[in-house]
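**Q** Below are the sequence and a predicted model for it; my questions follow.
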Amino acid sequence: MHADDETRILPSQADDGVVRRLRAAGCVFAEDEARLLRAQADGDLLDALVTRRVAGEPLEHVLGWAELAGVRVVVAPGVFVPRRRTTLMVEEATRLARAATAPRPVVVDLCCGTGAVGLVVALRTGDVELHAVDVDPAAVRCAQDNLARVGGRARTGDLTAGLPHELRGRVDVVVANVPYVPTDEVRLLPPESRLHEPVTAVDGGPDGLGLVRRVLSEAASWLARPGHVLVEVAAHQVPDAEQAARAADLVPRTVRDDDLDAVVLVASAR
């Protein structure tokens, strides 16, 4: 860039009121967020969106969308926002769905939230039968909006209790992005998560593995042979999570991605 060009550009950036407001509120990527917000609205509506963000609302809730593995998904206020680390689960689940022996693999997304994981797996795999379940009606409405593009179905229910009975023994891949933060550590989460996402989406019980154990135990009888359950865990939880898989008569293995800071337990039917 020519020095004269830099002189002309920097003052306009310095005078950018949106960036200043975001930076003052502690937004590390204020310039990027300002660009996204401006693409969404202008005038009074832009000001309203910036005000919501400055007040601490997650950017994805303000925008109304989030991105997972390059796919944009609808996000509603109060619904868990998919994290970048979950890309590892998507990649592994896609590989397993593509390897399924059924002509039309059955994929189930438990604790689905926005339905982002199941949606991306379906888009990457091709023709799948996709079912999603969440206990939160707001999440189910959001997931149904997202899954409509691939013909998927979202239902309200408590884990596998929300699945149609005819799927038992036919499911090729279960993905479950369940909460795995120990109860005593929830208070340490960033305010965006603690204040704007349901506690049921982040609190995994005393050791963080309460729902992981339930998913492994309940999903085992729904699996085809072969069939697989995938859950995210923290690195220090791997031994206990693998033991939970073995207790459910499943064979565990662990997939890691240090760049994403992600660990996925894959538990397979015998």
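**A** Nice, thanks for sending it over.
**Q** CA only for contacts and neighbour counts going forward, please
**A** Will do.
**Q** which residues does the residue sitting nearest the centre point of the chain contact?
**A** In the chain, the residue lying closest to the centroid (Cα atoms, centre = their mean) is Pro82, at 2.9 Å. Going by Cα atoms under 8 Å, 6 or more residues apart in numbering, Pro82 touches Ala66, Glu67, Leu68, Thr114, Ala116.
**Q** same thing with Gly115?
**A** Gly115 touches Asp109, Ala132, Cys142, Ala143, Gln144, Asn146, Leu147, Ala154, counting by Cα under 8 Å, 6+ apart.
**Q** also this one, for the comparison:
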Amino acid sequence: MSVHPSHRAAPDHARARYAATVTALRAAGCVFAEEEAALLIAAARTPQELREMVERRASGRPLEHVIGWAEFRGLRIGVDEGVFVPRRRTEFLVERAAALAPATGAVVVDLCCGSGALGAALARSLDGPELHAADIDPVAVRCARRNVEGLGLVHEGDLYEPLPQALRGRVDVLLANVPYVPSEEVDLLPVEARVHEARVALDGGRDGLDVLRRVAAGAGGWLAPGGSLLFETSERQVPAATAVVTAGGLVASVATCEDLWATVVVGTLPREDAPPTPEAGSAAYGPAT
């Protein structure tokens, strides 16, 4: 039986388009050109749109901004231009938060929420949570509201300021993906971050801990007894970060995941009837699941 020429042409055309896209991405220095080419081709509705998307990626825009979404803990999170792209390593932060949250009805707050990826992923792993997220960047807030729709509420404002006062003393899990890059090092970040993500989502001040100090200082008034503040930091910042947490009246501990190169600091508000706790310790974990 003969095969119609058009049936042979379609696969050949698709292969040629894929090869050309990979070549263009490799020339632009994209390390994972093959994977990115497949995602760009899947996202493009027309050949012209594909060409434009490849040009945008080759110019240094994050792939997630080009295709409009990022994968985070198995979810497709919408990411608008200029919004902080959720990092794979931050999945470990959500994993640790899920391990500490009450089995049902957890009250969760996601500060510096960006796209809302952390709050959305944590809420989907819990039973009947009450989720509130907040960010100072209106662009990020609009993006987060789409990603968190049906899961919780997103508030616009500076840290705790926009949160409902009824949450005070009730928060079981306080996620705070605070910026922690020292100001003088922001310009050393890859172009995808320093040019195409909001500086407010990256710049942590002189030593990278300015925003954390404000979060930790106020956390005790919002956490429920036994509730925890969790945030990501760099390995070299751990001693200073744990000192900030302790100064805020919380008991600090550290967890690391070597596979994701992730370091998470946990600050827990002691229960009134809790026995004395040992000094801050650390724990290492395998890959996030």
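**A** Noted; the coordinates are in hand. If you're wondering where the values come from, they're calculated on a predicted model, not measured in any experiment.
**Q** from the contacts of Gly115 of the first structure, which ones fall inside strands?
**A** Mapping these onto strands (DSSP state E) picks out Asp109, Ala132, Ala154.
**Q** want to try JSON lines for the residues you listed, with neighbour count and distance to Pro191 of the first structure as columns?
**A** Output for these, formatted as JSON lines (neighbours: other Cα atoms under 10 Å; distance: Cα to Cα, whole Å):
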{"residue": "Asp109", "neighbour count": "27", "distance to Pro191 of the first structure": "27"}
{"residue": "Ala132", "neighbour count": "34", "distance to Pro191 of the first structure": "28"}
{"residue": "Ala154", "neighbour count": "30", "distance to Pro191 of the first structure": "29"}
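**Q** Excluding sequence neighbours, find me the nearest residue to Cys200 of the second structure.
**A** No, residue 200 of the second structure isn't Cys; it's Val. Leaving aside its sequence neighbours, Val200 of the second structure sits nearest to Pro179 (Cα to Cα, 6 or more residues apart in numbering; 7.4 Å).
**Q** wait, what's in contact with the one you found?
**A** Val200, Ala201, Leu202, Asp203, Gly204, Gly208, Leu209, Val211.
**Q** leaving aside the residues next to it on the chain, what's closest to the second one?
**A** Distances taken as Cα to Cα, 6+ apart place Pro179 nearest to Ala201 of the second structure, at 5.4 Å, with adjacent residues excluded.
**Q** ok, that neighbour to Ala28 of the second structure distance?
**A** Going from Pro179 of the second structure to Ala28 of the second structure by Cα to Cα, to the nearest Å gives 28 Å.
**Q** where along the second structure do the strands fall?
**A** 69-72, 75-78, 107-111, 130-135, 152-156, 171-176, 223-232, 251-257, 262-268, 282-285.
**Q** Reformat the ones you listed as CSV; add distance to Ala33 of the second structure.
**A** Output for the strands of the second structure, formatted as CSV (distance: least, Cα to Cα, whole Å):
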stretch, distance to Ala33 of the second structure
strand 69-72, 16
strand 75-78, 20
strand 107-111, 33
strand 130-135, 33
strand 152-156, 35
strand 171-176, 33
strand 223-232, 29
strand 251-257, 27
strand 262-268, 25
strand 282-285, 30
